[in-house]
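Novice: I would like the atomic coordinates for the input below:
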Amino acid sequence: MAAPLNYRHLYYFWVVAKEGGIARAAERLEMAIQTVSAQVRALEQSLGYALFKPAGRALALTEAGQAALTYADQIFQLGEELPEAVRDAATGQALRLRVGMSDGLPKLVVRQLLHPVVETGARLLCHEDEFDRLLADLALHRLDAVLSDRAAPANPNLRLYSHKLGEAPLAWFAPASLFAKRRPGKFPACLATLPLLLPTGHTAVRPRIDQWLEREGLRPRIAGEFEDSALLAAFGLSGMGAFPASSWSQAELVADPRLVLLGETPQLVEAFYLISAERRIHHPLVQRLLGEP
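Specialist: Next up is the predicted model:
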């Protein structure tokens, strides 16, 4: 049987890797350089592989060191979360969900997707960021799940699993003031006579919108592009231009007297995914989002 891992040695290695050298790590740890160096050598001896190699005056990680750092990141991230988890369990607030939201995901859709968790009264921690950064946080178990408009790409270094939550066609809206002023005519031809607000190319649906406009022979003036869907809708409501929105948001937008529904495009479909770091879901709130009993 292999000797148990010495987590003190692993911690010193982790600090050296983060600081880029033993001297800086020793300064951060307020320890002698020789002591830190000895602890790292002890870890290398126990694992049987060199974790660092010289890189000028600094140190660089070997391939084995990169692998060790990946696990160390997860271990010490979980360690930082331990006091809060214990406190939540002791106070009866253990049920919580840390969910990442891709920055291009429509906010009204996010609210609908998360409703099964909201109605439980559990603690919900939402974090919005770029898709790739969210996947990295998920792989490091800093998040329980990620909501996105696309599935996770194939990556042998990240074990991630995509679960399709549903899909919805796009509907097109125009500010009532702009519509009354221009009287643009029938949909979809009217889009060529109105300024358009569109999501930026970082969203999964934007290329499909561009292709659809091309097929319809429409060359509208694009008045604005937005990474944030809520900001896009806000500028649309202000009168800047017409814009697309998921039909899952349609009821709320149709009820707004400042907007006019121009039409729907069933051929333009936006998909929504939940991405997890485990194939078999154990978190009860993630199971609830997936509709599992």
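Novice: can we go C-alpha only for contacts and neighbour counts from here?
Specialist: Fine.
Novice: can you give me the helices for the stretch 1-150 of the chain?
Specialist: All helices of the stretch 1-150 of the chain, identified by DSSP state H, counting those that start in this stretch, fall at 7-19, 22-29, 33-47, 63-90, 107-118, 131-139.
Novice: quick one: the last one to chain centroid distance?
Specialist: Same thing as helix 131-139. Chain-centre distance of helix 131-139: 6 Å, with C-alpha atoms, centre = their mean, to the nearest Å.
Novice: Now do the contacts for the residue nearest to Leu95 when sequence neighbours are not counted.
Specialist: Leaving aside its chain neighbours, Leu95 sits nearest to Ala122 (5.6 Å; criterion: C-alpha to C-alpha, 6 or more residues apart in numbering). When the contact criterion is C-alpha atoms under 8 Å, 6 or more residues apart in numbering, the partners of Ala122 are Gln93, Leu95, Arg96, Leu97.
Novice: now those residues in TSV, with distance to Pro188 and neighbour count?
Specialist: Converted to TSV, the contacts of Ala122 look like this (distance: C-alpha to C-alpha, whole Å; neighbours: other C-alpha atoms under 10 Å):
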residue	distance to Pro188	neighbour count
Gln93	50	13
Leu95	47	16
Arg96	44	19
Leu97	41	19
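Novice: Keep only those of those residues that are in strands.
Specialist: Arg96, Leu97 (DSSP state E).
Novice: of all the contacts of Ala122, which comes closest to Ala176?
Specialist: Leu97 (39.0 Å; C-alpha to C-alpha).
Novice: Confirm for me that the closest one is in contact with His127.
Specialist: No. Leu97 lies out of contact with His127 (C-alpha atoms under 8 Å); the separation is 10.8 Å.
Novice: about what we covered before: for the contacts of Ala122, which two are the farthest from each other?
Specialist: For the contacts of Ala122, the farthest-apart pair by C-alpha to C-alpha is Gln93 and Leu97; their separation is 11.2 Å.
Novice: Overlap of the contact sets of these two?
Specialist: Taking C-alpha under 8 Å, 6+ apart as the contact definition, Gln93 and Leu97 share the neighbouring residues Ala122, Arg123.
Novice: Spit out the contact partners of Pro293.
Specialist: Counting by C-alpha under 8 Å, 6+ apart, Pro293 makes contact with Gln287.
Novice: what's the spacing between it and Leu191?
Specialist: For Pro293, the distance to Leu191 under the criterion C-alpha to C-alpha, to the nearest Å works out to 44 Å.
Novice: that older thread, could you dump the contacts of Ala122 into a markdown table with distance to Ile33 added?
Specialist: Formatted as a markdown table, the entries for those read as follows, by distance: C-alpha to C-alpha, whole Å:
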| residue | distance to Ile33 |
| --- | --- |
| Gln93 | 43 |
| Leu95 | 43 |
| Arg96 | 42 |
| Leu97 | 41 |
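Novice: One more sequence to fold, the one below, so I can look at both together:
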Amino acid sequence: MRLNLHHLHLFHAIAQDGTLTGAAARLNISQSAVSTQLRALEASLGHDLFERRGRGLILTEAGRIALDHADTIFRTASDLTAILGEAGRARSRVRVGALATLSRNFQMQFLKPLLNTPDLEVSVQSGVQDDLLRGLEDLSLDVVLTNLAPARDAQTPWLIHAIDEQPVSLIAAPARIAARITGRGDDLGALLRDMPLILPSPQTAIRAGFDALAARLGVTPIIAAEADDMAMLRLLVREDAGLGVIPPIVARDELASGRLVEVKRLEGITESFFAVTRARRFPNPHLAELLKVARAT
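Specialist: From the prediction side, this is the model:
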């Protein structure tokens, strides 16, 4: 038996919409044509794929099996198109998605092995995690960089590579050290109790770790500012709005130049970085080496 892929595509559209009318509108064909071609597919497979519930259509058990296979077929076709569409370019492109709030220094550290590589184009797209993962799913991205490990289940089989773990410290402008911290020494509780703090937003893993630390020390922190963007946190610390609770890598250049100083390492609090990919039949050959270098750094 030869499977009619046009009929399978039509079935896929009906399953997504739940109605013949909606699928017909999406495909720009008549409802009667949709109905006729669906019946032809069901006849060729020997099973009903939908049962009617009110005005909608519900997948039967055979329909669910068919939909799973249709998803696999169309993803494989998209993968093949994406790879072979670059024929003649020797896969000379790596498409990276990065969480918009992620440290730019970390992103550059990850991308550094690709820079100055002859005949290689690197594209970087920033955005929110859900959008980036959709790009990974539809093959418009090769890898997503994030500090938020996505949920993984049978429907979203992400490959999650833990590539780095950075310490978190109290970072400050030198003027604040000289004028306000003198005399407190290494008394972490006093620093957190008396100094205004610049914190990551409550939804972040760093903030969760910091809140737990403050609770253990019996400290109610004075919050001067909070943000989910690492670049903004770094700028706030540079403007001496308070002590920043951030990974030193975020302020690497300022720490090296002396514009900022590391006051104290917050033991037990770290930020994890992940590279998220998906299983592909035709993987980007640059990606495996990139992940290997990142894990070894």
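Novice: Please state their TM-score.
Specialist: In this superposition the chains share a TM-score of 0.78, using TM-score structural alignment, normalised by the length of structure 1; 290 aligned residues with a C-alpha RMSD of 3.6 Å.
Novice: Out of the helices of the stretch 1-150 of structure 1, which is closest to His283 of structure 1?
Specialist: Comparing the helices of the stretch 1-150 of structure 1 by their distance to His283 of structure 1 (C-alpha to C-alpha), the top pick is helix 107-118, with 11.8 Å.
Novice: Which residue range of structure 2 does the closest one align onto?
Specialist: Per the alignment by TM-score structural alignment, helix 107-118 of structure 1 matches residues 104-115 in structure 2.
Novice: Run the chain-centre distance for the matching stretch.
Specialist: Using C-alpha atoms, centre = their mean, we find the averaged C-alpha position of stretch 104-115 of structure 2 to lie 16 Å away from the chain's own average C-alpha position.
Novice: Please apply the same query to stretch 261-280 of structure 1.
Specialist: With C-alpha atoms, centre = their mean as the basis, the distance from the averaged C-alpha position of stretch 261-280 of structure 1 to the chain average is 15 Å.
Novice: and that stretch, which residues are buried?
Specialist: Residues of stretch 261-280 of structure 1 classed as buried under the neighbour-count rule (16 or more other C-alpha atoms under 10 Å) are 261-265, 268-277.
Novice: Where strands are concerned, which of those count?
Specialist: When these are checked against strands using DSSP E, the ones located there are 261-265, 268-276.
Novice: These into CSV, with extra columns for distance to Pro220 of structure 1?
Specialist: Rendered in CSV, the data for these read as follows (distance: C-alpha to C-alpha, whole Å):
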residue, distance to Pro220 of structure 1
Leu261, 18
Leu262, 15
Gly263, 16
Glu264, 17
Thr265, 16
Leu268, 17
Val269, 20
Glu270, 21
Ala271, 25
Phe272, 27
Tyr273, 30
Leu274, 34
Ile275, 35
Ser276, 39
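Novice: and of these, the nearest to Ala154 of structure 1?
Specialist: Taking C-alpha to C-alpha as the measure, Ala154 of structure 1 sits nearest to Ile275 out of these, at 12.3 Å.
Novice: Would you agree the closest one is in contact with Leu160?
Specialist: Yes. In this structure Ile275 of structure 1 lies within contact range of Leu160 using C-alpha under 8 Å: 6.7 Å.
Novice: Find the residues that touch each one of those two.
Specialist: With C-alpha under 8 Å, 6+ apart applied, the overlap between the contact sets of Ile275 of structure 1 and Leu160 consists of Ala152.
Novice: Excluding sequence neighbours, find me the nearest residue to Asp229 of structure 2.
Specialist: Excluding its sequence neighbours, the residue lying closest to Asp229 of structure 2 (C-alpha to C-alpha, 6+ apart) is Thr101, at 4.2 Å.
Novice: State whether that neighbour and Ala231 are indeed in contact, as I suppose.
Specialist: Yes. Thr101 of structure 2 is in contact with Ala231 according to C-alpha under 8 Å; the separation is 7.5 Å.
Novice: buried sites along the match of helix 107-118 of structure 1?
Specialist: Burial within stretch 104-115 of structure 2, assessed by neighbour count using 16+ other C-alpha under 10 Å, is assigned to Arg104, Asn105, Phe106, Gln107, Phe110, Leu111, Leu114.
Novice: Format these as JSON lines; extra columns: distance to Thr72 of structure 2.
Specialist: Supplementary listing: the buried residues of stretch 104-115 of structure 2 in JSON lines, determined by distance: C-alpha to C-alpha, whole Å:
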{"residue": "Arg104", "distance to Thr72 of structure 2": "35"}
{"residue": "Asn105", "distance to Thr72 of structure 2": "37"}
{"residue": "Phe106", "distance to Thr72 of structure 2": "34"}
{"residue": "Gln107", "distance to Thr72 of structure 2": "32"}
{"residue": "Phe110", "distance to Thr72 of structure 2": "31"}
{"residue": "Leu111", "distance to Thr72 of structure 2": "31"}
{"residue": "Leu114", "distance to Thr72 of structure 2": "31"}
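Novice: Now do the helices in the stretch 151-293 of structure 1.
Specialist: Along the stretch 151-293 of structure 1, the stretches classed as helices by DSSP H, counting those that start in this stretch are 176-182, 206-215, 229-237, 250-254, 284-289.
Novice: need those in CSV with mean neighbour count and distance to Pro83 of structure 1, can you?
Specialist: What follows is these, written out as CSV (neighbours: other C-alpha atoms under 10 Å; distance: least, C-alpha to C-alpha, whole Å):
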stretch, mean neighbour count, distance to Pro83 of structure 1
helix 176-182, 15, 52
helix 206-215, 14, 43
helix 229-237, 20, 35
helix 250-254, 14, 41
helix 284-289, 18, 21
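Novice: And the ones you listed: which comes nearest Gln66 of structure 1?
Specialist: That would be helix 284-289 among the helices of the stretch 151-293 of structure 1, by C-alpha to C-alpha, at 30.3 Å.
Novice: Average offset of the closest one relative to structure 2?
Specialist: Superposing on structure 2 and averaging over aligned pairs (mean C-alpha distance after the TM-score superposition for structure 1), helix 284-289 of structure 1 comes out at 1.8 Å.
Novice: tally of neighbours for the closest residue to Gly135 of structure 2 other than its chain neighbours?
Specialist: Here the nearest residue to Gly135 of structure 2 in space, its sequence neighbours aside, is Leu141; by C-alpha to C-alpha, 6+ apart that works out to 5.3 Å. For Leu141 of structure 2, the count of nearby residues is 21 (other C-alpha atoms under 10 Å).
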